[in-house]
Structures are given as structure tokens and as C-alpha cells.
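1. need the 3D shape of this:
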Amino acid sequence: MKPNAMSWKPPYGITFPGKPSGRYSDGLIATDFLGSEVFDSPVDRSPNISTQVGFLVNLALARRVYTIDGDLASSYALLSYSGSDYYGFIDQNPNMAAYPAFVEFIVEDIHCNESYSDLVRLHNEGLKKVVAKLNKEDKFRTKGDRFVIVDLHKAFMAVLEKKGSKRFKTPLKPCCEGDCARMDMKGAKKYTLCNDPKSAFFWDEINPTQEVWRSIYSLLGKSLTESLTNG
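-> From the prediction side, this is the model:
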């Protein structure tokens, strides 16, 4: 997968770590900031990809990785469906009539155009119902909610509407324009880069820049930390 994915090719990763690292951004992404700014867990001390694959293998073979009374008592898991997960579906099904059934399938099995926004609203409404049901039925819960929704869509819209700590000059213009990370037959770049990724909202046509993710988690701030640690 690594040699083929665009996230492992320049110019991805130019801000951090200075080379492609598998992140679809110029640098850090949502999970990096969730760990470093909310839980004070620096990126360089996070489990490497081999360790993470090992966790998944254990889960698949033994159907358990951690113990309920031990590790899980002070652990957090992030389940994320983002824009890319719906991108192909929207591309093949432009009619809104097809969205509700697909969203219901997604939430039970567990960005800036009108189609995406409508889909996000449907997803979030369905997700709220499912999470409320999970918290009500959770037999391991001792206090508070064990399942919490991190509403990134609301935070994204606030930053786009310039309510965050950062002001982006051209929020709908990606820093990496064209066919990002691709070269033509002669080895020439099929894309152009902006001068300052920190001034751009989008890194490529879909994914935010590191600076946007920083703004998102700065905006979520204390309320997110409390909702995740008081359960």
C-alpha cells in the first residue's frame, strides 16, 4: 500500500515531518492533535505502524486486545468516518434520495459543497441516536457516557466562518493545486504549491492542512478534553 498511496509521495508531509509519512496533509492531522493537545501524548511517542498492525492482528485472531478491567479502564478508542469514506458514494450517487439508506447502513454498522453538507447532517443525526443507544445499553458503564461524539463538522464550519483563532485568506483554494503528488510521463509535476501552507485551509482538494487541524482542536479545547475524560 505504501508505494501506491499518494500520501507516501511528495509533497505530502512537507511541514511535518519534512517528508511523506502517510498523512493526507502537509503535516499533522486530526489524530495527532487529539493525542498531543487533548491527552498530552506527543506524536513521537505514539505506537509505530508495526505495533498498530500487531494490535489489529490480535484483535482479528483472538477477538480481544485489551482487558475490560485493566487496560480499557484508562484507554480511549477513536472511530472515525470522514469525507473520504463518502466521496466515492457521492460520486456515483449524486441524487439525494440515495443518501439516507447509505448513512443508516454506515452508522448502524459501527466537504464544502451542498451534497457533502447534506450528507454530514444526515450522518450526524443518525450517529447521535446510535451513540445514545450505546450509552444506555452499555453494561460496563459506571458513570457518565463511555461513547462521546466529537463534532468536527461543527468545528470546521466555525473555522470556515472565521470564528476560530486563525484567519485563512482563501479558505476554498487548496495549497496543492492540480493532481497533487503525481508526475507526468516526463517526470514533471502535475501540481503547483502555494508559498505558505499555514495560510491555506485545504491542503489538496479534500484534506485540510496541518494549520486547520491545529485551529480545529484549539477551538474544541477544554470542552472536548472534559467530555472525553469525565466519562
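2. going by C-alpha atoms from here, please, whenever you check contacts or count neighbours.
-> Will do.
3. dump the residue contacts of the most centrally placed residue in the chain.
-> By C-alpha atoms, centre = their mean, the chain has its centre lying nearest to Ala30, at 5.1 Å. Contacts for Ala30 were tallied using C-alpha atoms under 8 Å, 6 or more residues apart in numbering; they are Trp213.
4. if we use 10 Å, what do you get?
-> Arg23, Leu152, Pro208, Gln210, Val212, Trp213, Arg214, Ile216, Tyr217 (C-alpha atoms under 10 Å, 6 or more residues apart in numbering).
5. go through these and give me the one with the most neighbours.
-> Val212 (29 neighbours; other C-alpha atoms under 10 Å).
6. what's that residue in contact with, if anything?
-> 28-30, 156, 159-160, 164, 166-168, 171, 197-203, 218.
7. so of those residues, which ones are in helices?
-> Judged by DSSP state H, the contacts of Val212 include Ala30, Phe156, Val159, Leu160, Ser218 as members of helices.
8. tell me which residue of the chain is furthest from the middle?
-> Largest centroid distance in the chain under C-alpha atoms, centre = their mean is Lys186 at 34.4 Å.
9. tell me how far that one lies from Asp40.
-> Distance, Lys186 to Asp40, by C-alpha to C-alpha, to the nearest Å: 45 Å.
10. okay, helices next: where are they in this protein?
-> Going by DSSP H, the chain shows helices at 30-33, 49-62, 83-92, 99-108, 114-137, 152-160, 210-229.
11. just the buried subset of the contacts of Val212, please.
-> The neighbour-count criterion (16 or more other C-alpha atoms under 10 Å) marks 28-30, 156, 159-160, 164, 166-168, 171, 197-203, 218 among these as buried.
12. ok, the nearest residue to Ser7 once chain neighbours are set aside - how many residues close by?
-> Excluding its sequence neighbours, the residue lying closest to Ser7 (C-alpha to C-alpha, 6 or more residues apart in numbering) is Gly22, at 4.6 Å. Applying other C-alpha under 10 Å, we find 16 residues neighbouring Gly22.
13. what's the answer for Asp91, then?
-> 9.
14. how about the helices of the chain in TSV, adding distance to Gly70?
-> Output for the helices of the chain, formatted as TSV (distance: least, C-alpha to C-alpha, whole Å):
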stretch	distance to Gly70
helix 30-33	24
helix 49-62	16
helix 83-92	33
helix 99-108	28
helix 114-137	20
helix 152-160	30
helix 210-229	17
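15. now show me the structure for the sequence below, then we'll compare the two:
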Amino acid sequence: MEKQTLSSLFSLLFLFLLPLAFTGVQGIKELYGVYNGTAKLFVFGDSYADTGNSPVSLAGSWKQPYGVTFPGKPAGRFSDGRVLTDYIALFLRIRSPIPYKWRKYVNKSKLRYGMNFAYGGTGVFNTLVDQPNMTLQIDFFQKLIQQKVYTKQDLDSSIAFVSVAGNDYSTFNAKIGNQTEVPAFTKSLVNQISINLKRIHDLGVKKIAVTGLEPLGCLPDQTFASSFQQCSETPNLVSKFHNQLLIQEVQKLNLEKKTSAFFILDLYSAFTSAISNLKNYTEQSKSVNPLQPCCVGTSEGFSCGRVNEKGEKKYSVCKNPEESIFWDLVHPSQNGWHSVYLNLQSSLHQFY
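-> Take a look at the predicted model:
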């Protein structure tokens, strides 16, 4: 009887504490405060970091129901709300940096938080999306420095966040698809990431965080085949190999520069922990499948945000996005990113 009582109390306590993990931005405000930091954040990469650079005419992130949680309408983020860039900015106590393409349309005072050069769908190399890859994004940054938009003094308090590689593997699979060539491709990819990180540092950025690859086999576009019941092992092995090489390259960069300027944000562990935590919760609540996206297409060929020629919605949205990990087939929800962020907090302290 005593064991059953303790078990029941534990379950109630767990269910009581769980919402604290889903408090989102308000919870971070209470922990850190906001908008009184002095750092400048420069962001490079893909849709995991993009906060509005991708073209309105092309990106699904500008269509409903994206942005339904924050800011309440589509605003260019590939999620129902905030993405990892926003949480990193909050950690640094600054506003999320302005997207590069909007720099000429905002008050110059907003440039003091840095700038976001990330474009959804892009990668280290050219991808299936005709948008600026990482090399071109760094070119944009260098040009702003040459134009004195950012001075050496600005860069002395600067930090870079780099999120890349997922789209490079998608492009590789679409164009080549030969798995025996993956190791060689990974080596060339990680080598180019290393070159790019070094270039950002040489431009004056003092601290640079680069994401490891998330567990690709746990993304809904891979778990779909098992009705969202289990991750696919082969893509996850690719992620692990990529991350192993990336760790080695980052270590070499720090030795070469005789500094600790470069560090990795372990998305693989952060994603798997977020999924595992929600899975443990749902085993008690019977509510949410952590591998199933909140927004899904209702028929073949349609995905989140798509409509047919009559303008009819060809997607459905779950009742509680705030409990989901994934928003669509490849992107986390705001809650998913917040859960990932909570698992990255100890790493983020390396920024200081």
C-alpha cells in the first residue's frame, strides 16, 4: 500500500513539474532576464536558425499555420513559434538578431544585437534550394564589416551561432543516394565547415558555437514509415559519424588557434533527451506521440501549410502544439526547441 501511495505521489509530482519544462520564453525571462546583454549574435545556417530571411514567395514558413504560437501569424520561422536562435538570444539577454534581408528596413538601433544570415533550406554546399549557402552568408557578414556597419569594438563582444549540414545530406541523398559514398562526403563536408568556422573567427568573432547533427533518423520524415513509432537507425549512424568527425575538427581548430573559441552544441543528445522525456510523460498521460509532427498533410503530396487549387487546407494541426516536439516533418515545434534548449544550457555557458 505504501509503495502504491509513493508511486501515485511521484506520478502526480511528475505531472505537476512537467509543465515547467514547457514554460517557454517566460520561464527563461525569470531565469535570466532579457535585453540587458552586451553581446552581438551573428547567425549562419539553415531553417533551424532562420528567423525570416527565406523569401516570402518560396518558403512555407510564411504561410499559415506557421507562427501560430508566436508571433500569432506566419513570420518566416520554420515552426509554430520560436526557433533555437531565439532561445540562444534570450540566453545572452539580447533580442533575437534582425534577419539580414530586413536590415535596411529597420531602425539602426536594432543592428546592435547582431544579425541573422541563415536561410532555410541551405547548407554548407549548394543544396536543392537556390539560396545563399554558408560561404555566401559569411561573404555578407564580411561586407558589413568592410562597410563599417560593425566595428572591431563590436566584434570584440561578438558571438556566432552556426547551424548547418542537415540539408547537405538531404541533397546528397537526392542527387547521389549511394550510401557507400557517405563517409567521403561527410569528410569533405566537415572539412568545409572547419574552413568556414575559421573564417568567421578570423573576421573577429570571439566565440563560435556550431551544431552537431541532430538524429536524422528520428525526424518525422524518417519515422513516418513506422507510423511514427521508432527512429531509423541508418540515418542516425550518419549523424553519429558526422558528429565524431566534427568533434575532431573543432578540437584541431582550438589547438591551432591556441584558444577555446570553438565549441559544439550537441543536438543529437539534446533531441534524443527531449524525445525520451516526452515519451516517458506520454506513457502516463497517453496523449502525445513524441515522434509524430503536430502539423501534417492530410493526403499524399501535401505537407504542413499546403492548400489545393481551391485554397482548401490539405493539412491538419494537433490540438496541443505546446506538448509536441516536432512541428512538421523536419522541424521542431516551439516547445521542441525549448526542450532542446534546456538540454543545451550547460554548453551555452561556454559563450562567456
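16. for Asp179 of the first structure, which of the helices of the first structure is the nearest?
-> Asp179 of the first structure lies closest, by C-alpha to C-alpha, to one member of the helices of the first structure: helix 83-92, at 16.5 Å.
17. what about that closest one, how far off from the second structure?
-> Following the fit onto the second structure, the mean deviation recorded for helix 83-92 of the first structure is 3.0 Å by mean C-alpha distance after the TM-score superposition for the first structure.
18. just how off-centre is that helix within its chain?
-> 15 Å (C-alpha atoms, centre = their mean, to the nearest Å).
19. what's the angle between it and helix 99-108?
-> 150 degrees (axes from the mean of the first three to the mean of the last three C-alpha atoms, to 10 degrees).
20. can you give me the strands in the second structure?
-> 40-45, 98-99, 114-116, 158-163, 207-211, 262-265, 295-297, 315-317 (DSSP state E).
21. any idea which of these is most buried?
-> Comparing those by mean neighbour count (mean count of other C-alpha atoms under 10 Å), strand 40-45 comes out on top with a mean of 28.
22. quick one: that one aligns where in the first structure?
-> Alignment of strand 40-45 of the second structure against the first structure: no match, by TM-score structural alignment.
23. do stretch 312-322 of the second structure as well
-> Using TM-score structural alignment, stretch 312-322 of the second structure pairs with 188-198 in the first structure.
24. give me the contact list for that stretch.
-> By C-alpha under 10 Å, 6+ apart, stretch 188-198 of the first structure touches 11, 14-15, 25-27, 166-168, 173-184, 200, 203-204, 209-212.
25. can you give me the end-to-end span of it?
-> First-to-last residue span, stretch 188-198 of the first structure, C-alpha to C-alpha: 25 Å.
26. please compute how far that stretch lies from its chain's middle.
-> 23 Å.
27. what's around Leu31 of the second structure, how many residues?
-> Counted with other C-alpha under 10 Å, Leu31 of the second structure comes out at 10.
28. look up how far Val57 of the first structure lies from Asn195 of the first structure.
-> Using C-alpha to C-alpha, one obtains 42 Å as the distance from Asn195 of the first structure to Val57 of the first structure.
29. measure Gln284 of the second structure to Asn335 of the second structure for me?
-> For Gln284 of the second structure relative to Asn335 of the second structure (C-alpha to C-alpha), the value is 19 Å.
30. neighbour-wise, which of these two wins?
-> Between Gln284 of the second structure and Asn335, counted using other C-alpha under 10 Å, Asn335 has the larger neighbour count: 28 against 11.
31. map the more buried one onto the first structure.
-> Checking TM-score structural alignment: Asn335 of the second structure goes with Glu211.
32. try Val162 of the second structure
-> Match for Val162 of the second structure (TM-score structural alignment): Leu79.
33. show me what contacts that match?
-> Ile110, Ile149.
34. counterpart of Glu161 of the first structure over in the second structure?
-> Using TM-score structural alignment, Glu161 of the first structure pairs with Ser276 in the second structure.
35. shouldn't that match be in contact with Pro290?
-> Yes. Counting by C-alpha atoms under 10 Å, Ser276 of the second structure does reach Pro290; the two are 8.0 Å apart.
36. what touches both of these two?
-> Thr282.
37. list the contacts for the alignment partner in the second structure of Lys129 of the first structure?
-> Using TM-score structural alignment as the criterion, Lys129 of the first structure maps onto Gln248 of the second structure. Going by C-alpha under 10 Å, 6+ apart, Gln248 of the second structure touches Val190.
38. separation between Gln248 of the second structure and Arg199 of the second structure?
-> Taking C-alpha to C-alpha, one finds Gln248 of the second structure at 18 Å from Arg199 of the second structure.
39. do the same with Pro55 of the second structure
-> Taken as C-alpha to C-alpha, the span from Pro55 of the second structure to Arg199 of the second structure is 27 Å.
40. next: Gly336 of the second structure.
-> 31 Å.
41. over to Gln142 of the second structure?
-> Taking C-alpha to C-alpha, one finds Gln142 of the second structure at 10 Å from Arg199 of the second structure.
42. same thing with Ser287 of the second structure?
-> Relative to Arg199 of the second structure, and taking C-alpha to C-alpha, Ser287 of the second structure is found at 47 Å.
43. that older thread, closest to Val107 of the first structure out of the contacts of Ala30 of the first structure?
-> Nearest member of the contacts of Ala30 of the first structure to Val107 of the first structure, counting by C-alpha to C-alpha, is Leu152, at 16.1 Å.
44. show me what that closest one aligns to in the second structure.
-> Checking TM-score structural alignment: Leu152 of the first structure goes with Leu267.
45. so that match makes contact with Val164?
-> No. Judged on C-alpha under 10 Å, Leu267 of the second structure makes no contact with Val164 at a distance of 11.3 Å.
46. how many residues are close by the match of Glu161 of the first structure?
-> Neighbour tally, Ser276 of the second structure, other C-alpha under 10 Å: 14.
47. what about Asn95 of the first structure, how many neighbours?
-> For Asn95 of the first structure, using other C-alpha under 10 Å, the count is 10.
48. do Pro71 of the second structure as well
-> 13.
49. which residue in the first structure aligns with it?
-> Looks like Pro71 of the second structure aligns to Pro17 there (TM-score structural alignment).
50. so who does that match touch?
-> Pro17 of the first structure neighbours (C-alpha under 10 Å, 6+ apart): Asp26, Gly27, Leu28.
51. mind running it again at 8 Å?
-> Gly27.
52. one more: Ser324 of the second structure?
-> Applying C-alpha under 8 Å, 6+ apart to Ser324 of the second structure gives the contacts Val288, Asn289, Pro290, Gln292, Pro293, Cys294, Ser333, Asn335, Gly336.
53. alignment lookup: the fifth one to the first structure.
-> So the one you mean is Pro293 of the second structure. Match for Pro293 of the second structure (TM-score structural alignment): Pro174.
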